[in-house]
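Student: Sharing a model prediction with you, sequence too.
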Amino acid sequence: MRKKLQAKSSVRAQYKDWCVPKRGNANPERQTNDVWSWLVETRVGAYTAHEAAGAGERVYPGWCFARYGQSETVLADGTKIYIGGEHEDHYDPDFYIYNDVVAVRPDASVEIFGYPKDVFPPTDFHSATLVGDKVYIIGGLRYPESRSDHETQIYQLELEGFSIHRVEVNGQAPSWLYDHKAELNESGTKIVCTGGQVTHHQAQRTVENLTTWEFDLETLTWATAGSEVATRWVLVREDESYNELFGIQTVARASRSSRLDKFAERYKAEFAQRGHVVDAELFYSRFQPPIPHSPVAIDRDGDEFKVHRILIDGVIVRYVEDMHEIAVTVEGELSGDTIEVLKRHGLETYSRLEGLPYKCILL
C-alpha cells in the first residue's frame, strides 16, 4: 500500500496563507514560500495537497504545480524555467491559468515570481524560446477574455531580474497562435513557429496552423515562410454542440466483445431514449469512402490517438476527431470530384452514427 503523503511541519504551518493562487503586485514580485516550493517538488494535485496539509475546509482554486500547457526551458547551468500553465479543466473548481515563472536550480532550490495580469496575462500552451539571456514567450491559449484573435502576443522574460515585458512587433502576426512549436534558427536571428492552432476568421473557429511563421529578432517583424498545400473542412453537428463520438465508440467496442460494461450500458440506454441505435459496423468503417484508398498505420500509443489517415491517389487524407468537430485535411491535390465524394461520405457517415444532422464547414 502506498504511503499517504504528509506535508512537512513548515508547510502545514503556512498552508492556509498560501493554499490559493496570488497574482503578483510588481514586475516581478518574489513569491517563494515553503508551501509552493513543496508543491513544485511534489507536483501533486490541489486536492492531494490539501489532504496532505490537513487544512480542513477546502478553498478554491488551490495553488498547484500539476499543470498542462506549461513551458519548460533549460538554461546552460541546468536551471529549469517553468512558465504559466493551467490546472484542471474549465468546469473544475480548481481550474486556474497561471502567469508565474518558477525557476528550479540544479541544487533543487526553487524561486517563484508573480506578475500583475496587465503586465503578463495568464498563459498556457504558449512557446518559450531561449535567446541569450532572454526567453521569448509566444502565443498561448489563455482565458477567453485575454485572447487576441487578430494577433499573437509576444512577451520577453529577462533572466537577469526576471522582469517580463510585452514585445511590440511589426508585420502581419499570426492570429491567436497556441499549442505550437517554436525553435531558434541556425543563425540565431529568427524564431520559427510551426503547428498548433490559429483563428480562422471566416469560419469563426480555431483551426490547425499549416503556415510556418518566422519572427525576426533584429527587426521584431513577423513574416511567413510558406504554407502547406491542403484542402480542409470540418464536420460538426448542425446545432454546433458537442458530439457523442465517445459514447458511440464505447458502445461499438462493447458490441464487438459481446459484453456490455456499465459505461456501454449507460450510453446505449441514453441513445435508446432518443430512439437511436449505434451502428457498430458503420463506426469501424467511417474512414472507408466509396473510392479506392488504403489505410495508413498510426502509432495509437503516441500523441495521434485521435488521428486517422488514408491514402488516395498518393495523397494523404487526415481525419482528426474530437468532441467539437471532425477536421478533415487533404494534404495535397485531389480532383474536385474526389473531394466532393469525401465530403458527402463524411456528412452521411457521422449523421448516421449519431442519428443527428451534421454540416460541413469549408476552411
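Tutor: Cool, the structure landed.
Student: going forward, measure contacts and count neighbours with C-alpha atoms only.
Tutor: Will do.
Student: So residue 155 is in contact with residue 129, correct?
Tutor: No. Residue 155 is not in contact with residue 129 according to CA atoms under 8 Å; the separation is 10.7 Å.
Student: Would you mind telling me which of these two has the busier surroundings?
Tutor: Between residue 155 and residue 129, counted using other CA atoms under 10 Å, residue 129 has the larger neighbour count: 22 against 19.
Student: take a look at this one as well, against the first:
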Amino acid sequence: MTFDDEDIKEEDREPGPDVTPKLFRKWQKARRGSIVAEDMTNPVWAWLFRGRVDPYHANERFKSRLGKILGSVDFPDEPRWAGCRMGQSRTELADGRVFWIAGEHEDYYDPDFFIYNDLIIEHGDGAVQILGYPEEAFRPTDFHTATAINGGKEILIIGSIGYPDDREVGRTQVCSLNTDTLAIEEISTTGNPPGWISKHNAQLNEDASAILVSGGDLLTEDGFLENIDDWSLSLADCSWTRLTIRNWTRFQVARCDQASLHLWSYEMRKFALDHPGAGFDREDDLADEIGTEPNMDAYESLYRPQMTHTSLDPQDECDEDWRTKRIDVEGVQVRYVDNMDHVTVTIEGNLDRTIVEALAEDLHAKLALVENAECRIKWID
C-alpha cells in the first residue's frame, strides 16, 4: 500500500532528541529478527515509521558536517530500514491496535531493495512496537493481504510477491499471525488454490466462514499474469475452492527482441505536443531510441482497432492509470494493459474468432510501427 503525505503530522517527520547520530548509525541498516517476535523497537525505527521516512532522506538528515559542506549525495548502496514501504498491509483491531505487516522498499534492481518480514504495531496510546522474525519463521512478504478472523485473535496473511527463490508456481502462501502471542507461522492448505498470488483483494464472506480472494496477479511459467477468477478459503478446514472459471481470451503483443516498449515516452511526447504551454520538453530521445521519427498516428490509434467499437471511460480508480484502456466490441469489453515490455489484451466475454484474430493483428501491426521493430503475438491459455 502507499501512504498519503497529508496523513503524516509534520512533527512526526522530525527525529526528536532520542535519535542521535550515533544511534542512527547503529540502526540505519535493515535487519532480520533472530528469534520469533523479537522486540527490535528503537527510537530510530520508530521515527522512520511514524514519519514514513525513506532511507535517503534519513541519511541526509544525519550526514556528516564534511558531507554537508561538500554537498555530496549519498544514495544507499545496501538495504537500510525504511519507514515508507510498498506492499505493506494495515489491519486495525477492535482493541485499538493497528498491525502493519512487512512490505518492501525500492525496486528489485536497486542496491537497497529489501523485502521485510517484520511486524509493526501501533498501540492505542500511540506507542509503536517493532517485532522481527527469522526468515524460516516468516518469509519476506509483500503485496499480500491481511484479514482479521476469530474476533481479531488471528490475522490470516495471504499471498506475496517475495524474492524469486521463495516463489512457487501453483502454491499459495498463507500465514497465521496470533495477535496475542505475536507468533507467525505458515499454514498448509488443501483444495484448489489460486497459486502464487499478489496485489489481490481479500475479504470475509457474509457469515465469516471463508475469505474471498479476487484480482491481483498470479505467477505462471511465463511470468506474472492477471488473476481473472475468484477464490474462497474455508476457515474451518483451510481448503481452497475456485468460485469462477472465466474462459476469457487473452493474448500479449511484444517486441521479438524482448526489449522494453517505449509507450511511456510516446505518452510524454503526446502530452508535450498537446500542451505546448505546460513546460514539457518537446525534444526527446525517442527518435534515437527507436531509430526513426516516432509514428504518432500509430501510437494514438494503438487501442482503436479498425472495426466498429466504442471507447470506454475508466471503470474505477485503478483504471485511471494511463496504462489501461478499454473498448467495447459487440457488447464485450476488451481491455488493453501496457505491462512495460508487452501489451496484454483481455477479452472479457465471447467474440467470434475472426474478430479476436483481427484485434490481435491490428495491435500487432500498429505496435510494430510504434516501436519500429518486429513484434510477435503470444496467446495465453
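Tutor: Happy to help now that I have it. Treat the numbers as computed from the prediction; the structure is a model and nothing was measured.
Student: Quick one: residues contacting the counterpart of residue 328 of the first structure in the second structure.
Tutor: In the second structure, residue 328 of the first structure lines up with residue 345, judged by TM-score structural alignment. Listed by CA atoms under 8 Å, 6 or more residues apart in numbering, the contact set of residue 345 of the second structure reads 250-252, 334-337.
Student: The closest residue to residue 345 of the second structure other than its chain neighbours in helix, strand or coil?
Tutor: Nearest non-adjacent residue to residue 345 of the second structure, counting by CA to CA, 6 or more residues apart in numbering: residue 336, 4.6 Å away. Under DSSP: H, G, I helix; E, B strand; the rest coil, residue 336 of the second structure falls in the strand class.
Student: Give the aligned equivalent of residue 336 of the second structure in the first structure.
Tutor: Residue pairing (TM-score structural alignment): residue 336 of the second structure is matched to residue 319 of the first structure.
Student: swap in residue 242 of the second structure?
Tutor: For residue 242 of the second structure, the aligned residue in the first structure is residue 224 (criterion: TM-score structural alignment).
Student: Repeat that for residue 16 of the second structure.
Tutor: Under the pairing rule here (TM-score structural alignment), the equivalent of residue 16 of the second structure within the first structure is residue 8.
Student: Would you mind stating the distance between that match and residue 36 of the first structure?
Tutor: Computed as CA to CA, to the nearest Å, the residue 8 of the first structure to residue 36 of the first structure distance reads 12 Å.
Student: Then residue 82 of the first structure?
Tutor: When CA to CA is the yardstick, residue 82 of the first structure and residue 36 of the first structure sit 13 Å from each other.
Student: How about residue 317 of the first structure?
Tutor: Taking CA to CA as the measure, residue 317 of the first structure falls 47 Å from residue 36 of the first structure.
Student: residues contacting the nearest residue to residue 264 of the first structure once chain neighbours are set aside?
Tutor: Once flanking residues are discounted, residue 264 of the first structure sits nearest to residue 251: 4.8 Å by CA to CA, 6+ apart. With CA under 8 Å, 6+ apart as the criterion, the residues that contact residue 251 of the first structure are 260, 264-265, 267-268, 278, 280.
Student: circling back to that earlier point, the match of residue 328 of the first structure looks like it's in a helix, true?
Tutor: No. Under the criterion used here (three-state DSSP), residue 345 of the second structure is strand, not part of a helix.
Student: Isn't residue 64 of the first structure up against residue 46?
Tutor: Yes. In this structure, residue 64 of the first structure sits in contact with residue 46. The criterion is CA under 8 Å, and the distance is 5.4 Å.
Student: Could you find the counterpart of residue 38 of the first structure in the second structure?
Tutor: Checking with TM-score structural alignment, residue 38 of the first structure has residue 47 as its match.
Student: Point me to the helix or strand that includes the residue lying closest to that match once chain neighbours are set aside.
Tutor: Of all residues not flanking residue 47 of the second structure in the chain, residue 15 sits nearest, at 5.6 Å (CA to CA, 6+ apart). Per DSSP states H and E: residue 15 of the second structure is located in neither a helix nor a strand.
Student: What separation is there between residue 15 of the second structure and residue 236 of the second structure?
Tutor: In this structure, residue 15 of the second structure and residue 236 of the second structure are separated by 46 Å, where distance is defined by CA to CA.
Student: So between the two, which is more surrounded?
Tutor: Comparing residue 15 of the second structure with residue 236 by neighbour count (other CA under 10 Å), the higher total belongs to residue 15, at 22 against 8.
Student: need the contact list for that one.
Tutor: When contacts are counted by CA under 8 Å, 6+ apart, residue 15 of the second structure touches 44, 47-48.
Student: What distance do you get for it to residue 104 of the second structure?
Tutor: Separation of residue 15 of the second structure from residue 104 of the second structure (CA to CA) stands at 22 Å.
Student: same check, this time on residue 233 of the second structure
Tutor: Noted for residue 233 of the second structure: a distance of 26 Å to residue 104 of the second structure, by CA to CA.
Student: In the first structure, what residue corresponds to residue 358 of the second structure?
Tutor: Under the alignment defined by TM-score structural alignment, residue 358 of the second structure is paired with residue 341 of the first structure.
Student: For the residue nearest to residue 240 of the first structure when sequence neighbours are not counted, the count of nearby residues, please.
Tutor: Distance criterion CA to CA, 6+ apart; nearest residue to residue 240 of the first structure, sequence neighbours excluded, is residue 324 at 7.8 Å. Burial of residue 324 of the first structure is recorded as 16 neighbouring residues (other CA under 10 Å).
Student: In this model residue 244 seems to touch residue 324 of the first structure, though I could be wrong.
Tutor: No. Using CA under 8 Å, residue 324 of the first structure is not in contact with residue 244, being 9.4 Å away.
Student: rewinding a little: of residue 82 and residue 36 of the first structure, who's got more company?
Tutor: Counted by other CA under 10 Å, residue 82 of the first structure and residue 36 do not tie: residue 36 has more neighbours, with 26 against 19.
Student: how close does the helix or strand harbouring the more buried one sit to the second structure?
Tutor: Assessed by DSSP H and E, residue 36 of the first structure sits inside helix 34-42. With mean CA distance after the TM-score superposition for the first structure, helix 34-42 of the first structure departs from the second structure by a mean of 0.8 Å once superposed.
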